[in-house]
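Enquirer: sequence unavailable; structure follows:
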């Protein structure tokens, strides 16, 4: 397989030829790091095996898209041929363009010592090609992922410091840059402790599309901003799979009338389709589980909260006013409508471009004008 030609084409699509990330992209065999992956087909995850279909393998590995490598506790490497599974993605190989975007936000210098997250090892390999092995530390909470990445990176002649660590806990050294392609809320205080003065951290806020950059100051705190571009990453996890505390609420929310039935003033919105609305809602009311179902022309969306609150909205067509049922201690749809009112009134929401202040103990505050929220 002429993977080099595919890698060069990928590099040309992602960056300009003079970029310092062009050569890493053009010389890193992503397919070696992702030999198998999961694809979502009608709500189920189907296994794809590269060796059994080399053309599809090359197309997938050198496309600028994320490849899901683990669903729930099941890694694609360990799945049986033609297997189908369900659940939430728990690890992936992030799309190359987004990896580079996060690295660019970090403003990495040639002598930077950086900490990154492991996953498939692809982002780690790019950092090593750019900086050299000795300047890169890569961590993941999953021992199996770290062991597999180590083996595959060794085969490529790439030998960063790899460790099994929970990124929200103590980190294994001191760094000029921390770039996390898993999302957190709030910023772990261990990051401030591990950053050198003047060092920069780059991450996303869990449940949002917000990329946060912040520079450490001499007093041990950090200041920065939410970038104008968005990105979404999986949340940090501390076990084999994510907890889904709203599952019990789902049983009620599917069919119950609830305590309040209203007609929405806006067309039906599945919140994850609108990153700015989703981000604002998650900041104000974290932990909502969003679901959607299409039945012919009729579409229904649900919002489920671990405290027992829920909302269900149904509309027969795109322009039809949805009928909304709500139950539990909080009115989730009302919170959503207030955010949409603000968006219509002001033309944008204050989340993108917001200023960020992080205390040494990790308290993270976003602010823009009169608006602020502390995570």
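Expert: Ah, there it is. Predicted, not measured: the structure shown is a model, and the values here were computed from it.
Enquirer: for the rest of this, base every contact and every neighbour count on C-alpha atoms.
Expert: Will do.
Enquirer: now the helices for the stretch 201-350 of the chain?
Expert: Assigned by DSSP state H, counting those that start in this stretch, the helices in the stretch 201-350 of the chain fall at 247-253, 275-284, 332-346.
Enquirer: deepest of those helices, which one?
Expert: With neighbours defined as mean count of other Cα atoms under 10 Å, those peak in mean count at helix 275-284, which reaches a mean of 20.
Enquirer: returning to what we had before: can you put the helices of the stretch 201-350 of the chain in a markdown table and add distance to residue 375?
Expert: Shown next, in a markdown table, are the helices of the stretch 201-350 of the chain (distance: least, Cα to Cα, whole Å):
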| stretch | distance to residue 375 |
| --- | --- |
| helix 247-253 | 24 |
| helix 275-284 | 7 |
| helix 332-346 | 18 |
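Enquirer: can you say which of those is nearest to residue 299?
Expert: helix 247-253 (15.1 Å; Cα to Cα).
Enquirer: second structure follows, compare the two:
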């Protein structure tokens, strides 16, 4: 966000410091773009800990869901206390007013819940955390500051019906679909703000307005990248699980660079995720002996029926080798989506939205200046 915070939120941020919601050990990324993180212990490196606590960066407070690693498994992040500027921007998007009742999904360290409790009063805030250890720690930190929202250890996808309806529902973990319980527990005229994820990329927020007839309409807005709700994570941990030994792919070439569609441009990747639902990617930059590529982009579908690869050989940057297998030609689909997006002038992420029908069907919407252009149903 830019500019000063409005008075009530400024007071909340001043009275509820993020540092009070961090454990003595936080984690930092070792290499940009890679999952592995290293611990920073306050007792061993107090200056490093303080720098993380007071910087405008996310602070990872848990890795690997809190369990011991499997052999060779990196320390991938599973919970964090978010970047202050992103927290402020999201809370402003939530548009709370005095007396509003708020349900937060994903307590984490408890800082967001503390800010909401300071702004609205603890009696008006319920926060749900799937990890009971994190929930207990957050409750202790909130109590120590005299902030007492209701902290629930449970599945955030189910909301918390005991205190419904809520004027606002705030997600702090990204979702690939809006849980039905959130719609059912929203008050008339309410608002849902949640980070969004697609199989392709995690980026931005959905701002959704539920209606009394069970439908909802929302829009996507620019934002950060949040960890996925546990039930919305990919079930594939090794790309080798996608390819069968008997697969014989078709081969061809392409002039579309794999880095254009999956090379780190968050905006482009976010749009590709919206227009290519259910397609996932993975980069392999360590081919091993006998492989004739320097970098390989993998693409596969959630149903595990089809896959494709695009290879860079370390020399040729104008033409890339493509392999495709299965009933769908996934790289052809990607190329068609890229061609549409670029020919349409690369419309921004916030030109897309989400519609929810009474039967629960959720549909990605792209708005042309003169009205809806096309719709893509998400899988139920």
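Expert: Now that the structure is in, tell me what you want to look at. Keep in mind that this is a model prediction, so the values were computed, not measured.
Enquirer: can you give me the TM-score here?
Expert: Here the superposed chains carry a TM-score of 0.83, computed using TM-score structural alignment, normalised by the length of the first structure; 352 aligned residues with a Cα RMSD of 3.0 Å.
Enquirer: ok so, going back, so for residue 109 of the first structure, which of the helices of the stretch 201-350 of the first structure sits nearest?
Expert: helix 275-284 (30.7 Å).
Enquirer: follow-up on the earlier one: do you know which of the helices of the stretch 201-350 of the first structure lies nearest residue 97 of the first structure?
Expert: helix 275-284 (18.6 Å).
Enquirer: got the contact list for that closest one?
Expert: Applying Cα atoms under 8 Å, 6 or more residues apart in numbering, the external contacts of helix 275-284 of the first structure come out as 207-210, 230, 271-272, 288, 335-336, 339-340, 349, 351-352, 373, 375.
Enquirer: and the residues you listed, which are buried?
Expert: The neighbour count (16 or more other Cα atoms under 10 Å) marks 207-210, 230, 271-272, 288, 336, 339-340, 349, 351-352 as buried among the contacts of helix 275-284 of the first structure.
Enquirer: quick revisit: among the helices of the stretch 201-350 of the first structure, which is nearest residue 14 of the first structure?
Expert: helix 275-284 (22.5 Å).
Enquirer: coming back round to it: in strands only, show me the contacts of helix 275-284 of the first structure.
Expert: 210, 230, 373 (DSSP state E).
Enquirer: closest to residue 29 of the first structure among the residues you listed?
Expert: Proximity of those to residue 29 of the first structure (Cα to Cα) peaks at residue 230, which lies at 26.8 Å.
Enquirer: how near is the closest one to residue 86 of the first structure?
Expert: 27 Å (Cα to Cα, to the nearest Å).
Enquirer: if we can go back for a sec, do you know which of the helices of the stretch 201-350 of the first structure lies nearest residue 360 of the first structure?
Expert: Of the helices of the stretch 201-350 of the first structure, nearest to residue 360 of the first structure by Cα to Cα is helix 275-284, at 20.7 Å.
Enquirer: so what angle separates the directions of the closest one and helix 332-346?
Expert: Relative orientation of helix 275-284 of the first structure versus helix 332-346 (axes from the mean of the first three to the mean of the last three Cα atoms, to 10 degrees): 130 degrees.
Enquirer: which outside residues touch stretch 368-375 of the first structure?
Expert: Contacts for stretch 368-375 of the first structure (Cα under 8 Å, 6+ apart): 185-186, 283-284, 350-351, 353-355, 363-367.
Enquirer: residue 234 of the first structure: what's it in contact with?
Expert: Counted by Cα under 8 Å, 6+ apart, residue 234 of the first structure has contacts 89-91, 181-183, 206.
Enquirer: same thing with residue 23 of the first structure?
Expert: 11, 129.
Enquirer: residue in the second structure matching it?
Expert: By TM-score structural alignment, residue 23 of the first structure lines up with residue 11 in the second structure.
Enquirer: and its match, that's in a helix?
Expert: Yes. Counting by DSSP: H, G, I helix; E, B strand; the rest coil, residue 11 of the second structure is found in a helix.
Enquirer: from residue 61 of the second structure, how far off is it?
Expert: Taking Cα to Cα, one finds residue 11 of the second structure at 25 Å from residue 61 of the second structure.
Enquirer: what does stretch 321-333 of the first structure contact?
Expert: 253, 256-268, 303, 307-316.
Enquirer: and the end-to-end length of that stretch?
Expert: 14 Å.
Enquirer: show me how far it is from its chain's centre.
Expert: 28 Å (Cα atoms, centre = their mean, to the nearest Å).
Enquirer: can you check stretch 59-75 of the second structure too?
Expert: Computed by Cα atoms, centre = their mean, the chain-centroid distance of stretch 59-75 of the second structure equals 18 Å.
Enquirer: may I see the buried residues of it?
Expert: Buried residues in stretch 59-75 of the second structure (16+ other Cα under 10 Å): 59-63, 75.
Enquirer: now, those residues that are in strands?
Expert: Per DSSP E, the buried residues of stretch 59-75 of the second structure map to strands at 59-63.
Enquirer: redo those as TSV? Include distance to residue 160 of the second structure.
Expert: Conversion of those to TSV gives the following (distance: Cα to Cα, whole Å):
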residue	distance to residue 160 of the second structure
59	27
60	26
61	24
62	24
63	26
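Enquirer: re the thing from before, out of the contacts of residue 234 of the first structure, who's nearest residue 149 of the first structure?
Expert: Distance to residue 149 of the first structure across those (Cα to Cα) is lowest for residue 91, with 12.4 Å.
Enquirer: surely the closest one touches residue 66?
Expert: No. Taking contacts as Cα atoms under 8 Å, residue 91 of the first structure lies outside contact range of residue 66: 10.2 Å.
Enquirer: the two: which has the busier surroundings?
Expert: residue 91 (25 against 16; other Cα atoms under 10 Å).
Enquirer: so who does the more buried one touch?
Expert: 68-71, 119-120, 234.
Enquirer: can you find the partner of it in the second structure?
Expert: Residue 91 of the first structure maps onto residue 79 in the second structure, by TM-score structural alignment.
Enquirer: what separation is there between that match and residue 55 of the second structure?
Expert: Distance from residue 79 of the second structure to residue 55 of the second structure, by Cα to Cα: 18 Å.
Enquirer: try residue 378 of the second structure
Expert: 38 Å.
Enquirer: what segments of the stretch 51-200 of the second structure are strands?
Expert: Ranges of strands within the stretch 51-200 of the second structure are 59-63, 77-81, 102-105, 125-129, 150-153, 166-171, 186-197, based on DSSP state E, counting those that start in this stretch.
Enquirer: burial check on residue 37 of the second structure, number of neighbours?
Expert: With other Cα under 10 Å as criterion, residue 37 of the second structure counts 18.
Enquirer: ok, which of the helices of the stretch 201-350 of the first structure comes nearest residue 199 of the first structure?
Expert: helix 275-284 (25.8 Å).
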